[in-house]
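Undergrad: make a model of this:
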Amino acid sequence: MGATSGGSDIPSQSVLVSSIRTEITPVVADYVEQTLQRAQQEGYAAYVIQLDTPGGLATSMRDIVQDILGSRTPVIVYVSPEGARAASAGAVITLAAHAAVMAPGTSIGAATPVGMQGEDLGAKVVNDAAAQAEALARLRDRNVEFAGAMVRKGRSIGVTEAVRLGVVDDMASTLQEALAKVNGRKVQLAGDRTTTLRTSGAEIVHDDWGLLRQVQQFLANPNLAYLLLMLGMLGILYELASPGIGVAGIIGAVSLVLALFSLAVLPVNAAGLLLLLIAAGLFVAELFAPGIAGFAIGGGVVLVLAAIFLFDEAQGVRVDPMVALPTAVLVVILAIIAGRLVYRTRHGTAASGTAALIGRTARLDEAEGDRGRIFMDGAWWEARSTGGPLETKQQVRVVAVDGITLLVEPLVPDISPPDGNA
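TA: Below is the predicted model:
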């Protein structure tokens, strides 16, 4: 049933609860959207977000806020457990909730937009975020002054002050207590509809993340995505250096698949992907033209540029330079080693492969006079006798190699009688 219009009440029955104790990412936003839809479709009295987050992506935060504002089911944010925080994006989500409760020892605020490494994103971004926070506080009749200060000045406060200033509605030690304290509160839903919360004593139904979503959330990290891309590139590079179905190829393929999962949930720039492809091409070129390592060094430079442009920094996502630079250097070194490996393999085969033929026996496939042809080790060889004429199908022994010609001696079958016979 969800919510009803015109001040009617949601029957006291059950509430759907999601636990978000991680950074706010597109994975979290998708999870909140799906569980909120479930709460609406299945007629829960409310949807509860148990929140403990240091913040996250601004775009994902906005998606969650929009879902809350458009919800036909009341959304309650409960900042818990004790010691938890609703920081940055989490603070804005808490402001957007129809009801907000915090556990003892928790805090809220510090919502100044910053990049993944804490760098300032500029006054324009800060002012935009502050305007949104103030608008949400005004909509939910919360403290507008604090909403602006937590964005512009990075202000953060504890639960006691948050309740006193009207930033959140109450403090509660348990989820059951939180539901009891917001019970009877009138809230406004989408479409100017109002309802009264009937959550005291409601049955609590927890919604699990699921294994796939947990893996996606773990991979939703720009530094991890970059490292997986590098590992995948190296795996494929070494597989090309020593062809075959080997460990390097398997590791590379798996790493690239995991990297694609990461890229699917992060704001990726096409320019960064193009630079990665160029870098990969330069490293492959190093395999076929290993010399002064020019291709490998060039690939390393392009890798650093790819790290800079791979993600949308305006959304606070980028690869940490302390990850990008050492990784690029390591990839260059390993690419040079791979190039030398290919070089030695090619020249080593040419040198040792022919020498390994000496002393081996084979059967002539064709013969005329003292010359013939032998198929050996997957290749056709010219043969020249060192001891008389040759015959087709005759067994010979290789005694030397002259270019692409094998010098052979005919093997005479042993025709002596067995011991004891005349």
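
Undergrad: please count neighbours and contacts with C-alpha atoms only from this point.
TA: Fine.

Undergrad: isn't residue 94 right next to residue 77, touching?
TA: Yes. At 5.8 Å, residue 94 counts as touching residue 77 under the criterion of C-alpha atoms under 8 Å.

Undergrad: now the common contact residues for those two.
TA: Overlap of the contact sets of residue 94 and residue 77 (by C-alpha atoms under 8 Å, 6 or more residues apart in numbering) consists of residue 100.

Undergrad: after the helix or strand harbouring residue 353 comes which helix or strand?
TA: Using DSSP states H and E, residue 353 maps to helix 321-355. Sequence-wise, the next helix or strand downstream of helix 321-355 (DSSP H and E) is strand 361-363.

Undergrad: and for comparison, fold this next one:
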Amino acid sequence: MFSSLNQQSIKRRPAFTLVELLVVLFILLMLATIALPTVKRLLSDQKASRAARNAAIFIDAARNRAIAENRYVGVRLERLGTGSFGQAASIRMRQLVGIPPYTGDSADAVARLQSLNTPTPPPVLPAPPSINAAEFEANDCPLLALSSRLLNNSDPDDDHLAPIRLGDLLELSGGRSVPILSIVDDFASTDPDPPTIVTVRFNLNEPNANNNNTFPGKVREPIDSSQPLISDKREPVKFRIHRRPVPSSSTTLSLPRGVAIDLNYSGIGVAGNQFSPDVSGGLAAGDVDIVFDPNGSVVSVTTDVSTGAMGFPVGKIYLCLGDSAGVMAAGDDLFQNSGRTVANIRSLDSIWIVINPASGQVVVAPFATASTAPTAPANPRDASWGPALTQARSLANASATLDSEP
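TA: Alright, predicted model coming up:
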């Protein structure tokens, strides 16, 4: 009796047929197919956002270290390679560690400020000259003498061996630092003796975004009329030369796979892309250095990637972080948006990392639509790129930032 009841209950138990299970699996498969691109894009956006924030934190850490240690600390954007694609991309940052300033090898080493201006012909009265050079005794500053020899010989490949290089900062009385423009000496190939005087040129004027100069270095004391203007000597002053920081072997940041800093569209100012490779010049582009001073401000940045020259930034620094597949090689269409190939400047998934040189503040900002096509899309240095870059940076210029969490 009980066995028959159990058999009846088993027969009446509800269940799904094979056809019903196949229909459900088919519906789930269709939903997954529809949702997969959205989920994939969401994960990709999160990866780019996190990479941008990590890069901003890394740059800000260098700024904080410069303030805490009262020295010059920077960040280097290493290029991926020397090929047409590698010169346009960076996937690793390296911190630049400051080294002690150079004050000469003797206790009484001084700099004698002077003005190397062209004399005003009489009868016009000479205007107060601008201080733009300093003389150093070679015996007191042998590193300057050695640097002059290496920088002015016939082999430019050994310029990087100079202990003091162009772009290093000369700090004068009052704490003002200016980039070094040239280092020369009074030595000639026919002289039997080594050089005795080393002359360093600089510019006390600081250009700004409006191409106006600030802080002009006018001489205020009376001019000695008995001396020619070309050698107008001033009182000796103490000095410090801040050599560019050296790369750290341990403090680095590698971007996640599929993300890169696109240097084709990175640069200084609302329309600048000075970090892009110079495809017309034929010279390989080097790394990009950004250096903070002990106050937390950006004191110098690479202004010429072909020569490695450093200078004062005349505007905000913009770094384009995007998909590594969107990095276009030299000679390609850098503004393309066809099929599966989308340049990073045309993608709203790209992100701006913006550095304010005055305060050193680093923010992460979204991209805006760039609709104005350049007339030379294969040459990022062409002036026609200005409107497209300005449009893409419009949200960043309006102080728009990404949320604190993706």
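
Undergrad: quick TM-score on the pair, please.
TA: Once the chains are laid over each other, their TM-score by TM-score structural alignment, normalised by the length of structure 2 reads 0.24; 175 aligned residues with a C-alpha RMSD of 7.7 Å.

Undergrad: helices or strands up against the helix holding residue 353 of structure 1?
TA: helix 222-241, helix 270-288, helix 294-309 (3 or more C-alpha pairs under 8 Å, 6 or more residues apart in numbering; DSSP states H and E).

Undergrad: now do 6 Å
TA: Secondary-structure packing of helix 321-355 of structure 1 (3 or more C-alpha pairs under 6 Å, 6 or more residues apart in numbering; DSSP states H and E): helix 294-309.

Undergrad: what angle sits between the helix it packs on and helix 321-355?
TA: 150 degrees (axes from the mean of the first three to the mean of the last three C-alpha atoms, to 10 degrees).

Undergrad: rewinding a little: check which residues of the helix holding residue 353 of structure 1 are buried.
TA: 324-325, 327-329, 331-343 (16 or more other C-alpha atoms under 10 Å).

Undergrad: hang on, the earlier thing: more neighbours, residue 94 and residue 77 of structure 1?
TA: The neighbour comparison of residue 94 of structure 1 against residue 77 (other C-alpha atoms under 10 Å) goes to residue 94, with 29 against 26.

Undergrad: what strand or helix carries the more buried one?
TA: For residue 94 of structure 1, the element it lies in under DSSP H and E is helix 89-96.

Undergrad: next structured bit after that helix?
TA: Using DSSP H and E, the next helix or strand after helix 89-96 of structure 1 towards the C-terminus is strand 99-102.

Undergrad: and that following strand, what does it pack onto?
TA: strand 75-79, strand 170-171.

Undergrad: which helix or strand lies directly C-terminal to the longest helix seen in structure 2?
TA: If you go by DSSP state H, structure 2 has its longest helix at helix 18-69. Next along the chain after helix 18-69 of structure 2, taking DSSP H and E as the criterion, comes strand 73-78.

Undergrad: what about residue 146 of structure 2, distance to residue 35 of structure 2?
TA: 65 Å (C-alpha to C-alpha, to the nearest Å).

Undergrad: more neighbours: which of the two?
TA: More neighbours surround residue 146 than the other of residue 146 of structure 2 and residue 35, with 18 against 11 (other C-alpha under 10 Å).

Undergrad: which helix or which strand is home to that one?
TA: Using DSSP H and E, residue 146 of structure 2 sits in helix 142-151.

Undergrad: just checking, what packs against the following helix or strand past that helix?
TA: Moving toward the C-terminus from helix 142-151 of structure 2, the next helix or strand (DSSP H and E) is strand 169-171. Strand 169-171 of structure 2 sits against strand 177-185, strand 240-242, with contacts defined as 3+ C-alpha pairs under 6 Å, 6+ apart.

Undergrad: does anything pack onto the last one? Which helices or strands?
TA: Here strand 240-242 of structure 2 touches strand 169-171, going by 3+ C-alpha pairs under 6 Å, 6+ apart.

Undergrad: TSV please, covering the helices and strands packed on strand 169-171 of structure 2 and showing distance to residue 199 of structure 2.
TA: As requested, these are exported to TSV (distance: least, C-alpha to C-alpha, whole Å):
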stretch	distance to residue 199 of structure 2
strand 177-185	5
strand 240-242	14
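
Undergrad: can you lay out the ones you listed as CSV showing distance to residue 319 of structure 2 and mean neighbour count?
TA: Output for these, formatted as CSV (distance: least, C-alpha to C-alpha, whole Å; neighbours: other C-alpha atoms under 10 Å):
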stretch, distance to residue 319 of structure 2, mean neighbour count
strand 177-185, 23, 21
strand 240-242, 26, 21
